[in-house]
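Novice: Could you look at this predicted model? Sequence included:
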Amino acid sequence: MGKYIVHSTLRPIGSQVINKLGIHSFLSDEPVAAKGTDAAPNPVQYLLAAVGSCMGATARDIENREDSLTIKSFNVDVHGETTTYADQSSKVTHIDIKIKSETNLDPVDQQTFLNEVVRQCTVHSSLEGSVPMDISFE
């Protein structure tokens, strides 16, 4: 079981938020059109990046456990759509994930590997059922 703690502080400029995680820190912001300063990705972009990053890390973890697997390339494109409602709330309403991977596996084992990446990805599993997602493999 993992436990993660993030401390987020709104800065006095635009919509900038500094996020601190142990020794790491990163900024989030909103575009100028949304009254931000566009100094960093917005939170939804980080959410989508978390999906792709987790799938990549999961692929590497599987490779590290499987002696017969060599990943030559692994790329994930994640596209998200949001909807803004009349009460000004908004939500990510759809995520489209495209995974392109080149390995030393035959086509059947390659598909099994990609299915395992999706199944074991913590971020995907956390969002599954809450946000409709389409996943395709190239």
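Specialist: Structure received.
Novice: okay, CA-based contacts and neighbour counts for the rest of this
Specialist: OK.
Novice: residue contacts, residue 28?
Specialist: By CA atoms under 8 Å, 6 or more residues apart in numbering, the contact set of residue 28 is 15-19, 39-43.
Novice: second one coming, line it up with the first:
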Amino acid sequence: DGVNSAVSIRQFHVAVDEPPGLGGNDTAPNPVEYVLAALGSCQEITYRLYADALGIPLDGVSVRLTGTIDLRGFFNVQPDIRAGFQGIEAEVILDSSAPQAELERLKQVVDAHCPVLDILRNPTPVQLSLRQGSLSAAAE
């Protein structure tokens, strides 16, 4: 079945897959694409919330993201290359009648308070454990 995965988050079910070149069937976004989606959607939400809180008119917001990944790190071809993104670039487009100075202030507030941006910019302690057992028991 390739490398596809079904993820449950609260009451939601999300499919994850890889393109054929990485052993998948290309039936869903891959994990790093979900990271970009998480950042983009979190930025949009945070812009909307803080624009409203600061009284800055905002008719729309769109975030376009690209991530650069060197698969030599993922496949351990070159151990000094990290497995994840080497960089992420974002373009935020704000549909607003506010002066540029207000939008720059809004950007500073959003960049300081966007949770996903914080996760990506600052090391977050992660503890992964391993347990051998039945998958049906693990689902309980």
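Specialist: It's in. In this text the structure is predicted, and so the values were computed from the model without any measurement.
Novice: Give me the TM-score for these two chains.
Specialist: Overlay of the two chains. TM-score (TM-score structural alignment, normalised by the length of the first structure): 0.77; 117 aligned residues with a CA RMSD of 1.7 Å.
Novice: rewinding a little: of the contacts of residue 28 of the first structure, which stay in contact in the second structure?
Specialist: For the contacts of residue 28 of the first structure, the contacts that persist in the second structure are 16-19, 39-43, with contact defined as both residues aligned by TM-score structural alignment, their matches' CA atoms under 8 Å.
Novice: Now a PyMOL select for only the buried ones of those residues.
Specialist: In PyMOL, a selection of the buried entries from those looks like this (16 or more other CA atoms under 10 Å):
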select buried, resi 16+17+19+40+41+42
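Novice: ok, which pair from the kept ones among the contacts of residue 28 of the first structure is furthest apart?
Specialist: With distances taken as CA to CA, the most widely separated pair in these is 19 and 39, at 13.7 Å.
Novice: does residue 78 of the first structure really touch residue 94, like I thought?
Specialist: No: using CA atoms under 8 Å, residue 78 of the first structure makes no contact with residue 94, being 10.4 Å away.
Novice: Comparing those two, which shows the higher neighbour count?
Specialist: Regarding residue 78 of the first structure and residue 94, a neighbour count based on other CA atoms under 10 Å identifies residue 78 as having more, with 20 against 16.
Novice: Need the residue closest to the centroid of the second structure.
Specialist: By CA atoms, centre = their mean, the second structure has its centre lying nearest to residue 35, at 2.3 Å.
Novice: and that residue, what pairs with it in the first structure?
Specialist: Using TM-score structural alignment, the equivalent of residue 35 of the second structure in the first structure is residue 47.
Novice: and residue 25 of the second structure, helix, strand or coil?
Specialist: Secondary structure, DSSP: H, G, I helix; E, B strand; the rest coil: residue 25 of the second structure is coil.
Novice: any idea where the strands of the second structure begin and end?
Specialist: Taking DSSP state E as the criterion, the second structure contains strands spanning 5-9, 12-16, 60-69, 85-95.
Novice: what stretch of the first structure does the third one fall on?
Specialist: What that stands for is strand 60-69 of the second structure. Counting by TM-score structural alignment, strand 60-69 of the second structure corresponds to residues 73-82.
Novice: contact partners of the matching stretch?
Specialist: Under CA under 8 Å, 6+ apart, the answer for stretch 73-82 of the first structure is 48-49, 51-52, 55-56, 59, 90-103.
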